[in-house]
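1. I would like the atomic coordinates for the input below:
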Amino acid sequence: MENPLQSPAASPSTEPRRRSRLLRRVLLALVLVAGALGAALLSLPAPRPVTRAPAPAPAPAPGPAPRAMALTAVSTGVPASLPGLAALIAERERHLRAQPRDARAWAVLGAAYVEQGRRTADAANYPKAEDALRTSLRLRPEENARALEGLAALANERRDFSAARSRGEEALRLEPRRWTTYPLLIDAYAGLGDHEAAQRTLDELLKLHRSPAVRAKAAAVHWDRGRCEDAAAQLSDAVASATSPVEQAAYLEQSGRIAFERGDREEALRHFDAALRLDPGRRAAMAGRGRTLAALGRTAEALTAYQQALAEQPDPEHALELGELYQSLGMEQEAGPQYGLLRARVRQGAAAGVDDELVLGRFEADHGDARSAVRRLREEWRRQPGTAVADALGWALHRGGQDEEALDFALEATEAARGGGVRNALYAYHRGMIEQSLGLPGPARRHLEKALRTNPYFSPLAVPQARAALAALGGPPGTEAPGGAAIR
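-> Below you'll find the predicted structure:
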């Protein structure tokens, strides 16, 4: 029987026709598909031309990290940024937890603590610095000039100039060509009133090394010796050749201080503003800006600037300045807290080994107990007889009614032959007032005029008193100030 699911066999005559029909159907289908695809392609938007993206510009080479910059700074005696110091301290602390016998790392850590304490006016850094530096010496008791140099820097910040001199000289005996020790010794000699030794040390330093930091140190020595133009020129060069914004800001702040002490308010303000643009946390420039704004009569701005400086780092010197500015404005209630802050900061500093007897003695002489000021400053003079201490002790003795002895210290502070060659309006004012009390009208008039000629804005409290004293002495009605303005 025939299977119904099985197709009958095709005959040989029909097979070619069957293939031809199949081929035509396939070709027709291909044509239809191609047409459809063509229509679809025609309906699509024209493709955008392919363009190759330009190669990205090469990224600028990264500058040195803040930590590396701070390491360079503390190793070469130049100012360092606060973020860089914090990073360096954190890195050294981590390293020393793993490698506690690395004497060099302990010395670097100690130097970084010293610089951080100086920048922030936070004396709590100093005991940590001392521990780190002494640990370095214990691990490497011989040939460790780096740790000795760090201890000299620490002693200067604590105002222990005898210790700074001792440590600095010891470091130089080990490495006589270690130029970074010389500026520390210059500060120590100046603090001890040995300006001849400071000059000799500067001369030796200049034979070894010349850099912006050395120029800035030379400026300080020139200023102390009364060479004002030389000081300004050295600072100008230091600012121009500084290698970092933080370093440049430090020298601009120093330039602002010198400009103010010469009575040039506008130039001082330019320098302080430029320093703060480069380093907004520079407290000395903030306080200098406040001092200068007050001299320009921009009192509200001056108060704000001082308040910002003290909020950043409450330095007792700046608290005294702000308190006296408040007093000059008749704002006694506002002055009181600033004087309280001064006392508190002096106590905190003393707990960390800082000698702030000079600023406390100056405060006591004018606003507290003059006899206490004399006791404090006599001891300070015995320990480190610098020019600033001579002036402060002379003034305290005058305030305590001991004018004969007071004049001797005033001469020490103002006579170049006795080491007091600095042009300082406050020192000249103190000497003039002492001479007036002693019945010496000619010298008194001469030194009061010199004070107002040097800087007619040296103190918001003392300038009116100087003018009143001149009037009582029967001096001329007007005295030429810088710029040709009359002082009245």
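2. From here on, just use CA atoms for contacts and neighbour counts.
-> Noted.
3. quick one: buried residues of the helix or strand hosting Ala311?
-> Using DSSP states H and E, Ala311 maps to helix 299-312. Residues Thr299, Ala302, Leu303, Thr304, Ala305, Tyr306, Gln307, Gln308, Ala309, Leu310 are the ones in helix 299-312 that count as buried (16 or more other CA atoms under 10 Å).
4. How about the contacts made by the residue nearest to the fourth one when sequence neighbours are not counted?
-> Looking back up the chat, that one is Thr304. The shortest distance from Thr304 to any non-neighbouring residue, by CA to CA, 6 or more residues apart in numbering, is to Gly290 (7.5 Å). Gly290 makes contact with Glu301, Ala302, Leu303, Thr304, Ala305, Tyr306 under the criterion CA atoms under 8 Å, 6 or more residues apart in numbering.
5. Could you also give me the structure for this next sequence, so I can compare it with the first?
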Amino acid sequence: MKRALSFVAAIAIAVAMFVAGSLGPFSPDRTEASRRAAPAALDSLSPAGGARTLDATIAALQARLTDGPKDPVSLGQLGLAYLQKGRITSDPSYFPKASTLFERSLQADAQNLDSMVGSGLLANAQHRFLQGFRWGQRASRVAPYDSDALGVQVDSLIELGRYANAATTLQRMVDQKPDLASYSRAAYLRELNGDVAGAIAAMSLALDATTQTGDDAGWVRVQLGDLYFGSGRLDRAAHFYGTANRVAPDLSLADIGMARLAAARGDLDGAIAIMAPVVERYPTPQNVSFLGDLHAAAGDTDAARRQYELVDVQRRLFAAGGVRPDVELTIFYADHQERPEATVRLAREQY
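-> Coordinates of the predicted model:
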């Protein structure tokens, strides 16, 4: 059960954030809880921070597996790295690759913890939450005190709507390892229950648990900015988005926060100028949809239409990678009067 703990924890937080990317509009009265869900998205987090480091990690693991024995630890770690690569590039073709590596790892060592946690993260990322929960339980049976395994279960339970069970499991996670991963999940669960002040308090504890610079430090500040933004405290939101940009200049979530803030203050052109390069780097459905909404609000219906068409392209790509449509996509179609028959079908499937 040998593990590279910091590597697994970093990937676990980042991929968990991918689970629920919001496709909603930018208006402040619409909660951003789903974008942060279970703890949706460190845009450049990797084992040591940064996409280039992740690429180097992938190359090193590939070389190790090519030149040496196919050990289950390296297979599991490469699977986790592929899972993270798929998240930050919005390329779902990495998901089947990760799945194959996890399967091979577990065939060689049925108790490989990295691969069990990774399989749970993958299932959650594909919106197969019951399957993700079962993987988390399996990992916990092998390592009862592993916080990453508990985190997979918490994420699954939240997405399944089993909030009381999620809270119980989360308390175990906090008791075992009070850190960024557990505190940020606590903040999200409190927000789901309408306790914004409690969510801010929990996320402040997460901030205390991070380093002063880097993606973790930037991400927590973005979450605090989002919480203040959602409660209408725009000046506090601006403070945290700004400090996030300073401590993690490459973190796109900070730019997204600043774009939302500019839009809320009526500066649509400024918001578009911020979001356009973000979408070029990270064309996720939520980013593309947000840019489309900004163009629509500015009166440029043609530009908005082009972005909305890209959302459907992304939907097909993710479906090819085994990702099930989520509620946010259904809401996007309903809000934008897109694909009415498919919207009804998706809503029925989800409920």
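6. Nearest to Ser211 of the first structure among the buried residues of helix 299-312 of the first structure?
-> Ala309 (29.3 Å; CA to CA).
7. which one in the second structure is aligned with the closest one?
-> Correspondence of Ala309 of the first structure to the second structure, assessed by TM-score structural alignment: Val278.
8. Please apply the same query to Ala396 of the first structure.
-> In the second structure, Ala396 of the first structure lands on no residue (TM-score structural alignment).
9. so which helix or strand takes in Leu75 of the second structure?
-> Per DSSP H and E: helix 72-89 holds Leu75 of the second structure.
10. Next SSE downstream of that helix?
-> Scanning forward in sequence from helix 72-89 of the second structure by DSSP H and E, the next helix or strand is helix 94-108.
11. Give the aligned range of the helix or strand following that following helix in the first structure.
-> Once helix 94-108 of the second structure ends, the next helix or strand along the chain (criterion: DSSP H and E) is helix 113-125. Counting by TM-score structural alignment, helix 113-125 of the second structure falls onto residues 145-157 of the first structure.
12. Same question for stretch 305-320 of the second structure.
-> The aligned range for stretch 305-320 of the second structure in the first structure is 336-351, by TM-score structural alignment.
13. How about stretch 228-238 of the second structure?
-> Using TM-score structural alignment, stretch 228-238 of the second structure pairs with 259-269 in the first structure.
14. And that stretch, end to end?
-> Stretch 259-269 of the first structure has its terminal residues 9 Å apart, counting by CA to CA, to the nearest Å.
15. Find out how far that stretch is from the centre of the chain, if you would.
-> Counting by CA atoms, centre = their mean, to the nearest Å, stretch 259-269 of the first structure is centred 19 Å from the centre of its parent chain.
16. What is the aligned counterpart of Met173 of the second structure in the first structure?
-> By TM-score structural alignment, Met173 of the second structure lines up with Leu205.
17. Pretty sure its match sits against Pro176.
-> No: Leu205 of the first structure lies out of contact with Pro176 (CA atoms under 8 Å); the separation is 10.4 Å.
18. Can you pick out the residue with more neighbours from these two?
-> Legend: neighbour count by other CA atoms under 10 Å for Leu205 of the first structure and Pro176, higher for Leu205 (22 against 14).
19. and the helix or strand harbouring the more buried one, what does it pack onto?
-> If you go by DSSP H and E, Leu205 of the first structure is part of helix 195-208. Judged by 3 or more CA pairs under 8 Å, 6 or more residues apart in numbering; DSSP states H and E, helix 195-208 of the first structure is in contact with helix 181-191, helix 212-224.
20. so of those, which one's packed in deepest?
-> Of all these, helix 181-191 carries the top mean neighbour count, a mean of 26, counting by mean count of other CA atoms under 10 Å.
21. how big's the offset between that helix and the second structure?
-> Mean deviation of helix 181-191 of the first structure relative to the second structure after superposition (mean CA distance after the TM-score superposition for the first structure): 1.1 Å.
22. Can you tell me what sits against that helix?
-> 149, 152-153, 156, 159, 161-162, 164-165, 168-169, 171-172, 195, 197-199, 201-202, 205, 214, 217, 384-387.
23. what range in the second structure does that helix sit on?
-> So helix 181-191 of the first structure sits over residues 149-159 in the second structure, by TM-score structural alignment.
24. now swap in stretch 447-461 of the first structure and tell me
-> Under TM-score structural alignment, there's no match for stretch 447-461 of the first structure.
25. go on, stretch 217-235 of the first structure?
-> Aligned by TM-score structural alignment, stretch 217-235 of the first structure falls on residues 185-203 of the second structure.
26. what about the matching stretch, start to end distance?
-> 9 Å.
27. what's the neighbour count on the closest residue to Ser75 of the first structure other than its chain neighbours?
-> With sequence-adjacent residues excluded and distances taken as CA to CA, 6+ apart, Ser75 of the first structure is closest to Val108, at 7.6 Å. Neighbourhood size, Val108 of the first structure [other CA under 10 Å]: 24.
28. I am finished for the moment; much appreciated.
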